[in-house]
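Chemist: predicted model follows, preceded by the sequence.
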Amino acid sequence: MWKSIWAVKATLTKGLCWRVGTGLNTSINGDAWIPNTVNFRLSTMINYMRNVKVNKLIDSNRLWKNELIKDTFAEEDAEIILRIPLARTPHDDFLIWGSESSSEFSVRSAYKLLQSSDENPRAYALQTIYRNFYKKLWTLHLPTKIKITIWRFS
């Protein structure tokens, strides 16, 4: 089981997104923090904001700095950023599972993420390449322990 988790680790981290609290630990360009976007990142990189944290976009009243955001980012990015809700009480930034509307991890959403990914086919290659073989194996009229042994060998 651990080998399987390790094999898909890089792909699963693509499902993680930072939920902005104070913004002190989340990088504008470097981290995934923008919901409903590709890989939860900006559509365009802002070079002069390479090492700037999200907290620079939040004012002392815990509101987004509208003018700064609209002047700095592409229109579509600015609109999405301004729609991100900020908590009234400051809290640390934390990771959520961005591939699910509930923000909670589920095997189903992880499976969908893996199926849509081209980068790590090894992690689920047996499932797609040998699908017909496994279907035939499980329909054979053999004792279950023999089917399981064949499945393990394969």
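Modeler: Done, it's in.
Chemist: contacts, neighbours, all on C-alpha from now
Modeler: OK.
Chemist: what's the span of stretch 42-57, first residue to last?
Modeler: From its first residue to its last, stretch 42-57 covers 14 Å (CA to CA, to the nearest Å).
Chemist: residues of it that come out buried?
Modeler: Neighbour counts over stretch 42-57 (16 or more other CA atoms under 10 Å) mark 42, 52-55, 57 as buried.
Chemist: how about those residues in CSV, adding distance to Asp93 and secondary structure?
Modeler: Below are these laid out as CSV (distance: CA to CA, whole Å; DSSP: H, G, I helix; E, B strand; the rest coil):
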residue, distance to Asp93, secondary structure
Leu42, 18, coil
Val52, 15, coil
Lys53, 11, strand
Val54, 10, helix
Asn55, 10, helix
Leu57, 14, helix
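Chemist: structure two is appended below for comparative analysis:
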Amino acid sequence: MKAKYFSHSSFLEAHFESNSSFSWCRILSAQDLIKVGFRWRIGSGSSVRVCRDPWIPKPHSFQPLIRPRQLDSSTMVASLIDIDQGDWDRAIIKECFCPEDSELILAILIVRSNHQDIRLWYYSPTGLYTIEVCTTLI
């Protein structure tokens, strides 16, 4: 199904096509429910878009409020990290985000090695998505 319906994106970015099968339409109908609890855990920040992806520890959107004209939609979280220091670039963060979101972002620990960004399920203690956890949201 990936090759046919979302070969250049993730399941969470897939959308209905006019020629979609009945099975794909049923699977995709659960997409919004799944999106509710997913967020990114930051590793290198190279896979996570600042303005479009859920990544800060702020339920229910997990997205920061961006000050107007500070960042475009393609800016990656990696651009907010000072590589030499191995930590957040505090000046950029305070300039681009509201005070509440700045504090949430600065509280996210940066791993110094080049770890991948990982999707986590917020509503599970393990961070893994399970049907049992999802049914509590229904």
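Modeler: Yep, that arrived. These figures come from a predicted structure and were not determined experimentally.
Chemist: ok, back up a step: what's the farthest-apart pair in the buried residues of stretch 42-57 of the first structure?
Modeler: For those, the farthest-apart pair by CA to CA is Leu42 and Asn55; their separation is 15.9 Å.
Chemist: residue in the first structure paired with Thr130 of the second structure?
Modeler: With TM-score structural alignment as the criterion, Thr130 of the second structure lines up with Ser106 in the first structure.
Chemist: before we move on, what about Ile93 of the second structure?
Modeler: So Ile93 of the second structure corresponds to Ile69, using TM-score structural alignment.
Chemist: in what helix or strand does that match lie?
Modeler: Applying DSSP states H and E as the criterion places Ile69 of the first structure in helix 66-72.
Chemist: just how off-centre is that helix within its chain?
Modeler: Using CA atoms, centre = their mean, to the nearest Å, the mean C-alpha position of helix 66-72 of the first structure is found 26 Å from that of the whole chain.
Chemist: average offset of that helix relative to the second structure?
Modeler: Comparison of helix 66-72 of the first structure with the second structure after fitting gives an average deviation of 1.6 Å (mean CA distance after the TM-score superposition for the first structure).
Chemist: what does that helix rub up against?
Modeler: 57, 78, 81-82 (CA atoms under 8 Å, 6 or more residues apart in numbering).
Chemist: elements contacting the helix or strand encompassing Glu76 of the first structure?
Modeler: Using DSSP H and E, Glu76 of the first structure maps to helix 75-83. If you count contacts as 3 or more CA pairs under 8 Å, 6 or more residues apart in numbering; DSSP states H and E, helix 75-83 of the first structure packs onto helix 66-72.
Chemist: tell me which residues in the helix it packs on are buried?
Modeler: 66, 69-70.
Chemist: try stretch 102-112 of the second structure
Modeler: Going by 16+ other CA under 10 Å, stretch 102-112 of the second structure has these buried residues: 102, 105-106, 110.
Chemist: list just the nearest of those residues to Ile138 of the second structure.
Modeler: Ile105 (29.7 Å).
Chemist: find the nearest non-adjacent residue to the aligned residue in the first structure for that closest one, please.
Modeler: Taking TM-score structural alignment, Ile105 of the second structure has Ile81 as its aligned residue in the first structure. With sequence-adjacent residues excluded and distances taken as CA to CA, 6 or more residues apart in numbering, Ile81 of the first structure is closest to Ile34, at 6.7 Å.
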